[in-house]
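A.B. asks: Sequence and predicted structure, then a few things I'm wondering about:
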Amino acid sequence: MSTHRLILGVQVLVGLLVLAEAFWWWERPSALSPWVQWSPSGTSAGFQIQDREPTTPAEGATATLTFAFTSDLHGRISNTRLLPERKPSGLAHLVTVLQGLRVEHSDLVLLDAGDTIQGDPASFYFSHVHPDSGQPLPVINAMNRLGYQAVVLGNHDFEPPVSVLQQTIADSEFSWLSGNAWLDREGRWLLPPYLVLELQGVRVGIVGFTTPGVPLWIDPERIAGLVFGDLVDSARKWSEILRERENVDLLIGVMHSGDDLRYDRDIAHLRKLPSPNAAGQVADHVPGYDLIVSGHAHKLRPRKPTSRLTRFRTPLLSPGSEGEGVSIARFTLEAREARWHLRDSHFEFHKAARKPDAPLLAELEPQLAEVERYLAEPTWIVLKTRPTRKQLNACGSALQHKAVAHAFGADATTLLPGSWFLVDLPQAELGQPVTRKHLFGWVPYDNTLVETELFRRQIVQLLETHRRRLLGRRVRYSGWLVPGGIAAVLEGDRLRLEQKNGSSVSDTDSLRVWLTNYHANGGSGLRDRALVHPTQIRRRTGVFLRELLFTWLQELPEPLPVECQSWLAESVVPT
């Protein structure tokens, strides 16, 4: 009996050592990290704490400072180009707005709260299809022309290849900031944490912060070795440094982080990550800041002019997304006893102009035209009519499984997003081929395919949102996966998994399952709720789901799925 227990104990110990080794291998900073030898170049280079002497304004002097903010641009230049929409948005629609503001406020400071270089077809094309164009990304060209002074690093900014992000930082005529992203655990900063400006005799500190939820969504090789610190701790650290060592008179925290602490908090804590959305917590609990700017959540507040923002102890402003306008903060300071004191504040929002700025579009025209040619590439499929949301989702689910099975094997099992984006189809496009442009509208996220090996209970857990939908309950669409290659049959209120031959998947069966990298990395918390161990991720293909869909529709290796035939049709002749 004792010998048996000894053998069992040794086996358990060996198992734990193997598990620990697997975790160590997965989580350790890679010696091949693309960030190991990197340091910022261009305007972001050469950061140092200056230990400045305090300013000494004349008694009774006043200064009025104006700041303009955008956030979550996601590469948007104009709603009139690439993927046309009705609502005016994009940097080209902010030109006249900013020109008017600068007539009144010549030293206006223009800042952005992150998620800048990913999310539109132009950024995708010049990051992944033609990254060696020798030109800055169109959004960076536009921001340079508009006179931005600083941009915060957002989570989506890590989605392009690392070389593209690093070159983008070098191409920018403004500073990239992050006060909580580090090259290693020794605290070498990835980017300058802050920028100090002298305006009308007032010293202004602008600190940038990146959501520490980056590892939940971004491929590990993109961020190998990087450390993302807690927002509250980092905000407190830089507040003390800027107030006590840099002697700033006004301090603004620009955060790529939402203000709802509960959102994604539990998901992050499963991975022992700090809360991703802590801007409100900073505004309530970290002293020293005169304004917190909150991006990431795509919120817009305030919409109407106001002199008070009272939801948090420190005023918190959210500038919206995709260049729908600019948020303005105006501060009046007065000098008393040889120090500047904040006297008045004012906040307002200016909508994007209806028409884009023609000179800026003309400057970007060669790049935009190249992307539009790429988007116009046709498939063998014709649009018969506008789909309903239900028709679009059913067709998309069937198409993506067929595309993956064609590329990676007929026996592929897929758990892929169940919701596609329903976009407006102009009447003129009916009867015309489906093009890349349509797929960018229906499948806007730049998700790649990841092969995993999962057990039945893990698959069932990943399909929990699908189960809830089958029961008629409301769900969060970002976590809705639909099965392909297997059937998920509702029995009572539980799911039973069936293979193609009709046999049930047992607890001991493991299946090769294809996920998007968003869900494989931890997006929506599915990976961690299903206890997917890193060693169960077999390979990351780098193949974009949207491009795989386009290839399938262009080659059409088999008939169109029946789920699509109510609104799509095969071409009679090549398109």
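C.D. replies: Now that the structure is in, tell me what you want to look at. Everything quoted here is computed from the prediction, not taken from an experiment.

A.B. asks: From here on, just use CA atoms for contacts and neighbour counts.
C.D. replies: Will do.

A.B. asks: wait, doesn't Leu481 sit right on Ser397?
C.D. replies: No: Leu481 lies out of contact with Ser397 (Cα atoms under 8 Å); the separation is 9.2 Å.

A.B. asks: Put this next to the first one:
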Amino acid sequence: MKLVFLHSSDTHGYLLPTDYQNDGEYNAPFGLSRVASAIKAEKAKWGAEHVVVTDAGDCLQGSPLAAYAHGSGDLKNLDRFTAAYNAVGYDVRCLGNHDFNFGQSYMANYVDNNQAPFVNCNILDAETHMPALGREYVILERSGVKIGVIGITTQYIPHWEAADRIKGLEFKSAFEQVNKLAKKLKPQVDVLAVLYHGGFESDIEDGHATEPHNGENEGYRILTEIPEVDVMLTGHQHRRLNVIKDGKPCVQPGYRGEAIAEVVLDLDKTEDGYKVKSAESTLIDTKDYDSDPELAQIVQPLDRATQKWL
């Protein structure tokens, strides 16, 4: 049995293949419309019953189009922006730190109108201590295989974000929250994936510190100290990361939709369920795929308005 994860992150509102530096040029080697085409091609190759499609956040902010959609003050533009992400066909998503840049109301509108559930176990309502947006995890099923996906976001957001944009929220350590949830969730599923808008604070191969261990990135601790985790689907650092560590894939697909990460697990069926026999992973460059016409059509009016605004 093959189980495939197709993963994007940090598209930053680059919905079409343009950086808006040259009016009318749509041949940049990135963009959500290329991501959509790559995902649809790989999904057709493997079969939908074998595939889980994920995204690790930082979608609402970053491009001129994203700035226009927010700055226009017209929520119909946010609806069209959101519809573009819906057209990709995600199964589960998480929030990124830059998704807070335009305030909680704007972000909540975006989350509420997404077709895919958002998973978030460490950004909590300060009064109820429950997830402020989304849910802690989801359990999906593909061809009889049960897949748990825990969602987390870097806890470092209060160091960057204006206080009024995170009012009423508390941010917990990603490591601590996953450590608790993994022990609870793993007995219920065959495969446990962590969908993390955060990266790695230490070199994955040898463990030496690559940045201050201040809690911004906790991926190395999650990978090496929580044995229940089978797959790490990450973002935030804009790295092109594709590593198998002790049989566990760790991926991160760059920036602006330049690539998607593909993780392929070979599973054996046992009396106790499915077990991971082996794992492979790769980064697929989206420059080799044309823009998805459905997504491009959705975005076209918003793109034209953005170009006029610029």
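C.D. replies: That came through, no problem. Since this is a predicted model, take the numbers as computed values, not measurements.

A.B. asks: Once they're superposed, tell me the TM-score.
C.D. replies: TM-score of the superposed chains, computed with TM-score structural alignment, normalised by the length of the second structure, equals 0.89; 297 aligned residues with a Cα RMSD of 2.1 Å.

A.B. asks: which residues in the first structure does stretch 52-69 of the second structure align to?
C.D. replies: Counting by TM-score structural alignment, stretch 52-69 of the second structure lines up with residues 109-126 of the first structure.

A.B. asks: With stretch 154-171 of the second structure instead?
C.D. replies: Stretch 154-171 of the second structure maps onto residues 211-228 of the first structure, going by TM-score structural alignment.

A.B. asks: Just the buried positions in the matching stretch, please.
C.D. replies: Within stretch 211-228 of the first structure, the residues that count as buried by 16 or more other Cα atoms under 10 Å are 211-220, 222-228.

A.B. asks: same thing with stretch 281-290 of the second structure?
C.D. replies: Within stretch 281-290 of the second structure, the residues scored as buried using 16+ other Cα under 10 Å are Ser281, Thr282, Leu283, Ile284, Asp285, Thr286, Lys287, Tyr289, Asp290.

A.B. asks: Excluding its own residues, what touches it? List them.
C.D. replies: The contact list for stretch 281-290 of the second structure (Cα atoms under 8 Å, 6 or more residues apart in numbering) reads 28-30, 33-35, 37-38, 240-244, 249, 251, 253, 257-264.

A.B. asks: rerun at 7 Å
C.D. replies: Contacting residues not belonging to stretch 281-290 of the second structure are listed as 29-30, 34-35, 37-38, 242, 249, 253, 258-264 [Cα atoms under 7 Å, 6 or more residues apart in numbering].

A.B. asks: residue nearest the centroid of the first structure?
C.D. replies: Nearest to the mean C-alpha position of the first structure, by Cα atoms, centre = their mean, lies His156 at 3.1 Å.

A.B. asks: check contacts around that one.
C.D. replies: Taking Cα under 7 Å, 6+ apart as the criterion, His156 of the first structure is in contact with Asp115, Gln118.

A.B. asks: What degree of burial does Ala48 of the second structure show, as a neighbour count?
C.D. replies: 15 (other Cα atoms under 10 Å).

A.B. asks: er, Pro187 of the second structure I mean
C.D. replies: 11.

A.B. asks: just to revisit the earlier point, next, format the buried residues of stretch 281-290 of the second structure as a markdown table and append distance to Cys121 of the second structure.
C.D. replies: A markdown table is the format used below for those (distance: Cα to Cα, whole Å):
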| residue | distance to Cys121 of the second structure |
| --- | --- |
| Ser281 | 26 |
| Thr282 | 27 |
| Leu283 | 27 |
| Ile284 | 29 |
| Asp285 | 30 |
| Thr286 | 30 |
| Lys287 | 34 |
| Tyr289 | 34 |
| Asp290 | 36 |
